[in-house]
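Asker: sequence unknown, structure follows:
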C-alpha cells in the first residue's frame, strides 16, 4: 500500500455488536416496532441495493448522477476545495466525478472518505491511489451518526459531500443535530454538498420502493436474515410481506415488513422474545422527501446558506451546495 493512503480507526472493536443490540432491543420493544435503515446494508443487502439502483423504477441514483455529470465542474469552480470529504463513502464510485472535476480545476490534494466498513475504505483507497498518482487518501473508519469526524484543514477549503439522499433517512430531530454538528465543524471557505430526493407524484415514489420484480422486497426482508445470522434469531423472513407506504402529511416514504400471521420471534443474545400480531408491521426505513423552501429553511436555521441548487431535467432530485453563514 502506498504511503499516500492512511486508514484511521475511530470505532471500538465491539461497536457493531453494541449498536446492533441496542437498536434491536429499543426498536423491537417500541410501538410501533422499528429498525434503523442502516441495518439493511450488510454485504447481501448492499449487493441487493446495487441491483435496485439499476431498476427502471428506481430513479434517485440515475437522477443524482445526471446532476453530478452536468455540474461537477461548477462545484469545483465554486468551492476550490483542496480536500474532498465524503460521509458514508462506500465504494466511492460516484465521488470520482467530483475528484476528476476538482483535479481538473487544479485544487484537489486530498480525499477523505468516512465509512463504517474498513474493507470498503481499503478497496476504494487502493484503487484511487493507483489511478491518481498525485492524490492523498486519508480514510476514517467511523459512524458519522454517532461521531462526526472531519479532517483538519490542510491549507485550503474542505468540501463535505453527503450524497444519495441519505439525509432523508434521518428523522427531523437527528437531521437538525447533524446539521448543527456539521456547521460547528466547518469554517469559512468550507462547503457542504448535499443530495436530496424531492417530493413528487406518490405513484412514482411507491414504484421506486416497491418494484414489480421483487428486488426491493428481497432487500427489505434481508434485514431479517441478518438478524438471524448476527443474533441467532428465528425470524421466518417469508412470513413477512414487504410494503412501501407514502405518508403524505410527513412527506416521507416508509418501508415496512408486515407479519402474515401472528408469531413470536426469539433473540437469545438479548434474552428477548418479540410477539407480532397478524398484520403487525415493522418499519425498516423512513425516507423523507424534500421541497426547496423547506430544506433551505432547515439549513438556514442551522447556520448554512444555500449557494447553488441543481436538479436533474425532470426535477426529481436535487444536489445543493451550502456554505456556513
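Answerer: Arrived safely. Please read all numbers here as calculations on a predicted model, not as lab measurements. Numbers count the residues shown, from 1 in each chain.
Asker: when you work out contacts or count neighbours from here on, use the C-alpha atoms and nothing else.
Answerer: Will do.
Asker: in the stretch 201-325 of the chain, which spans are helices?
Answerer: Ranges of helices within the stretch 201-325 of the chain are 202-209, 215-231, 292-301, based on DSSP state H, counting those that start in this stretch.
Asker: and of the ones you listed, who's closest to residue 114?
Answerer: Of all the helices of the stretch 201-325 of the chain, it is helix 292-301 that lies closest to residue 114, at 22.0 Å by C-alpha to C-alpha.
Asker: structure B:
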C-alpha cells in the first residue's frame, strides 16, 4: 500500500498508468533542467528567444506604456517562469526609466535559477525592488488573488504553448480571475511559420534539447529512487502543422523494466514505446483573439518581430 506520495510521485504514478503514457513538462525544470533550458535559448535553431528579445528592443517603450496602470500609481510586475530574466531585463530597464515605482516579483520553481536571477538583478539594476517567489504556477496564481494594488503579469517565451486546449483555457481563466480593470497580462505566443524551422527548434543538432528531455528521467532517478537507464532511452519530437503542435517524447529503445522505489512499483516498457513529455503549440493572431475571449480576456494590443515569428500580446479582463 502506497502511503502519502509527493506531488511528483503522484504525477508519475498517474502518468505511467495511462495509455499512452505521459509525463508533464512542468517537471523538466529542476536546477539542472533550468540550466539546460538556458543553453537551449542560445541555440541557433531556437528562434523564439531571439524573436521576443527583438520585440522588446524595438517596442520596449510601447510595451511598458501598455502595462503601466493609467493613474501613475505604484504596482507589481509579476513574471511567471522568470528563468534568467534575460529578455525581461530589457523591459525592466524601460519601466525603471519611465516610472512610476513598481516591484518586480519573479516566479520560478527552481530555487537555483531564482538565486542567480536575484543576484544578477541586484548587480545590474540596483534600483529595482525585487520580491522573488519560488513556487509553481498553481501556487503563484492563488497568491495573485491576494496581491495588493495594481499588477501586470508576464508569461513570456512560448510557455503558453505547453498547455493543451483545455488546460490552456483553465490557466488563462485563472490568470483572468484576479485582474482588476486596470491590470494587464503580457503573454508570448509563438506563431505559425515554416514547419521545418519549428521542428528544428525542438531537435537541435547539438543534442541539448534531447539532454533537457532526458534530464526528466535523471530527476526521477534522484528524487523517486527510479532506475531508468538513460542509455536505453532517446528523445524524439515532431511537428504537425495541421494542429500547430510540436510533440516531444521519450522513447524506450528496448524492452525493459524500471523500478520506482517511491511508488513501490515496477513498470514494463516495450521496445519503442513512447512516453509523451511535452506539447508546444503554435498560433495565429485570430486564434489568439478567440482563445482570449473564451477565457474572459480581451486583446488590448500586440507586438511582433519583423519576421512575424512571434507575438507578445497585451491582454486585460473583458469589459462588462
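Answerer: Right, received. Where do you want to start? This one's a predicted model, so the numbers in the text were calculated from it and none came from an experiment.
Asker: what's the most buried one of the helices of the stretch 201-325 of structure 1?
Answerer: Of all the helices of the stretch 201-325 of structure 1, helix 215-231 carries the top mean neighbour count, a mean of 20, counting by mean count of other C-alpha atoms under 10 Å.
Asker: so what corresponds to residue 270 of structure 2 in structure 1?
Answerer: Structural alignment (TM-score structural alignment) places residue 270 of structure 2 against residue 277 in structure 1.
Asker: that match touches residue 261, doesn't it?
Answerer: Yes. The criterion here is C-alpha atoms under 8 Å, and residue 277 of structure 1 meets it with residue 261 at 6.8 Å.
Asker: so who does the nearest residue to residue 275 of structure 1 once chain neighbours are set aside touch?
Answerer: Spatially, and ignoring its direct neighbours in sequence, residue 275 of structure 1 is nearest to residue 264 (4.4 Å; C-alpha to C-alpha, 6 or more residues apart in numbering). Residue 264 of structure 1 is in contact with 273-276, counting by C-alpha atoms under 8 Å, 6 or more residues apart in numbering.
Asker: just give me the match in structure 2 for residue 264 of structure 1.
Answerer: Counting by TM-score structural alignment, the partner of residue 264 of structure 1 is residue 257.
Asker: hmm, back to that, quick one: which of the helices of the stretch 201-325 of structure 1 is nearest residue 177 of structure 1?
Answerer: From the helices of the stretch 201-325 of structure 1, taking C-alpha to C-alpha, the stretch that ends up closest is helix 292-301, at 10.9 Å.
Asker: corresponding residues in structure 2 for the closest one?
Answerer: With TM-score structural alignment as the criterion, helix 292-301 of structure 1 aligns to 285-294.
Asker: centre of the chain versus that stretch, how much separation?
Answerer: Relative to its chain's centre, stretch 285-294 of structure 2 lies at 19 Å (C-alpha atoms, centre = their mean, to the nearest Å).
Asker: with structure 1 superposed, average distance for it?
Answerer: Mean deviation of stretch 285-294 of structure 2 relative to structure 1 after superposition (mean C-alpha distance after the TM-score superposition for structure 1): 1.0 Å.
Asker: contact partners of that stretch?
Answerer: For stretch 285-294 of structure 2, contacts defined as C-alpha under 8 Å, 6+ apart pick out 169, 172, 191, 298-299, 315, 318.
Asker: tell me which two of the residues you listed sit farthest apart.
Answerer: 191 and 318 (23.6 Å).
Asker: out of those two, which sits in the busier spot?
Answerer: residue 191 (21 against 16; other C-alpha atoms under 10 Å).
Asker: which position in structure 1 aligns with the more buried one?
Answerer: Alignment note: residue 191 of structure 2 maps to residue 198 in structure 1; criterion TM-score structural alignment.
Asker: ditto for residue 42 of structure 2
Answerer: When structure 1 is aligned by TM-score structural alignment, the residue opposite residue 42 of structure 2 is residue 54.
Asker: the longest helix that structure 2 contains vs structure 1, average distance?
Answerer: Longest helix in structure 2 by number of residues (criterion: DSSP state H): helix 47-67. Aligned to structure 1 and superposed, helix 47-67 of structure 2 gives a mean residue distance of 1.1 Å (mean C-alpha distance after the TM-score superposition for structure 1).
Asker: continuing past that helix, what's the next helix or strand?
Answerer: Using DSSP states H and E, the helix or strand that directly follows helix 47-67 of structure 2 along the chain is strand 75-80.
Asker: can you name the residues in contact with that next one?
Answerer: 68-69, 101-108, 137, 140, 149-156.
Asker: just the buried members of those residues?
Answerer: Taking 16 or more other C-alpha atoms under 10 Å as the criterion, what is buried in those is 68-69, 101-108, 137, 140, 150-156.
Asker: in helices, which of those appear?
Answerer: Counting by DSSP H, those place 137, 140 in helices.
Asker: inside strands: which ones of the buried ones among the contacts of strand 75-80 of structure 2?
Answerer: 102-107, 150-155 (DSSP state E).
Asker: nearest to residue 249 of structure 2, of these?
Answerer: Minimum distance to residue 249 of structure 2 across those is 24.4 Å, recorded for residue 155 (C-alpha to C-alpha).
Asker: just give me the match in structure 1 for that closest one.
Answerer: Counting by TM-score structural alignment, residue 155 of structure 2 corresponds to residue 162 in structure 1.
Asker: again, but for residue 19 of structure 2
Answerer: Using TM-score structural alignment, the partner of residue 19 of structure 2 in structure 1 is residue 31.
Asker: is its match in a helix, a strand, or coil?
Answerer: Three-state call for residue 31 of structure 1 (DSSP: H, G, I helix; E, B strand; the rest coil): coil.
Asker: and residue 243 of structure 2, how close does it get to residue 166 of structure 2?
Answerer: Noted for residue 243 of structure 2: a distance of 14 Å to residue 166 of structure 2, by C-alpha to C-alpha, to the nearest Å.
Asker: ok, now residue 309 of structure 2?
Answerer: 25 Å.
Asker: those two: who's more crowded?
Answerer: Higher neighbour count among residue 309 of structure 2 and residue 166: residue 309, with 19 against 8, using other C-alpha under 10 Å.
Asker: so who does that one touch?
Answerer: Applying C-alpha under 8 Å, 6+ apart, we find residue 309 of structure 2 in contact with 48, 51, 190-193.
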